[in-house]
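Enquirer: Got a predicted structure here, sequence first:
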Amino acid sequence: MYTINDVSKLFFISPHTLRFYAQKGLFPNITRNEQNTRIFSDKDLEYVEMVIALRHTGMSIASIKKYINLCIQGNDTVKKRQIIIQSEFEKAEQKVIESLRQRDILKSKLSYYQKAIDIGEENITWSTNRNF
């Protein structure tokens, strides 16, 4: 069993965000102990992991809630859940491609600056030939 602080450390997410997600019903099975502290099980951690992944794709809280509700309904909703996850997977793939493209632009710019420094042109100015 895990407290909200434990889960926060495990997933590098703030306790405040976890409480917000819990209040929105995204972790349907968490319980509270005698001190009214939220307690997460290993199964709850699977929900946390999925919610975080879906938020990173840009999925709205309302859409995640619909997905979670399908999960609660059980095996009859597997196909619907697969379609949702496939769509989010494709969004994540596009984000990765775009991130790699942006990384390559930055890598190229770093190389340009290093060459300028190596040949003694540390005072690079703006110009129209993309040497910015």
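Expert: Yep, that arrived.
Enquirer: going forward, measure contacts and count neighbours with C-alpha atoms only.
Expert: Noted.
Enquirer: could you pull out the strands for the chain?
Expert: Secondary structure of the chain (DSSP state E): strands located at 2-3, 31-32, 38-40.
Enquirer: So what's the gap between the last one and the chain middle?
Expert: Same thing as strand 38-40. How far strand 38-40 lies from its chain's middle: 21 Å, per Cα atoms, centre = their mean, to the nearest Å.
Enquirer: Structure two is appended below for comparative analysis:
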Amino acid sequence: MSKPLTIGQVAASSGVSTHTLRYYEQAGLLRPVGRTDAGHRLYSPADLDWLQFVMRLKATGMPIAGMQAFAALRAEGEATFGARQAMLIEHRDAVLARIAELQTNLAAITDKIEHYEAAEREIASTRHTDNSFVKDSP
């Protein structure tokens, strides 16, 4: 088993601030983690795996309330597998809809870029063939 990590080590390796890690624990997104005799947090590999999953939910737009509901179901154990699966299916579908919307918007932006590129080529072509822009050499 890997050696438990301190909150500072987890923050450095995950890119999540120590303040955010404490907030996630307080908000119920993370289970209470182990502690040293002095009371310092120690994160296990399982804690890090769960944190990574929470960060993915956040990155894909799941609201904090949704993440809290999912974490609460997780804490209840195996009896909630179906409910958790249903939540993830709903979230996946929302993410796919957002990706489709982004792809539509990206296609419109790409079309506009191509429009400007064609317009610039046309202007450049006109300048090369228009004698009013060409100086005669002596």
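Expert: Alright, I've got the coordinates. What you are looking at is a predicted structure, and each value in this text was computed from that prediction instead of being measured.
Enquirer: now what about the TM-score between them?
Expert: After superposition, the two chains reach a TM-score (TM-score structural alignment, normalised by the length of the first structure) of 0.73; 121 aligned residues with a Cα RMSD of 2.4 Å.
Enquirer: what would the strands of the first structure look like in a markdown table with mean neighbour count?
Expert: Below are those laid out as a markdown table (neighbours: other Cα atoms under 10 Å):
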| stretch | mean neighbour count |
| --- | --- |
| strand 2-3 | 16 |
| strand 31-32 | 12 |
| strand 38-40 | 18 |
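Enquirer: Distance to Ala92 of the first structure added to the ones you listed, as a markdown table?
Expert: Shown next, in a markdown table, are those (distance: least, Cα to Cα, whole Å):
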| stretch | distance to Ala92 of the first structure |
| --- | --- |
| strand 2-3 | 29 |
| strand 31-32 | 31 |
| strand 38-40 | 27 |
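Enquirer: For the most centrally placed residue in the first structure, give me its contacts.
Expert: With distances taken as Cα atoms, centre = their mean, His56 lies nearest the centre of the first structure, 2.8 Å away. Taking Cα atoms under 8 Å, 6 or more residues apart in numbering, we find His56 of the first structure in contact with no residue.
Enquirer: ok, it to Leu26 of the first structure distance?
Expert: 15 Å (Cα to Cα, to the nearest Å).
Enquirer: and the longest helix for the first structure?
Expert: As assigned by DSSP state H, the longest helix anywhere in the first structure is helix 78-118.
Enquirer: Just give me the mean distance for that helix relative to the second structure.
Expert: Here the mean offset of helix 78-118 of the first structure against the second structure after fitting is 1.3 Å, by mean Cα distance after the TM-score superposition for the first structure.
Enquirer: what's that helix packed up against?
Expert: In terms of contacts (3 or more Cα pairs under 8 Å, 6 or more residues apart in numbering; DSSP states H and E), helix 78-118 of the first structure is packed against helix 61-73.
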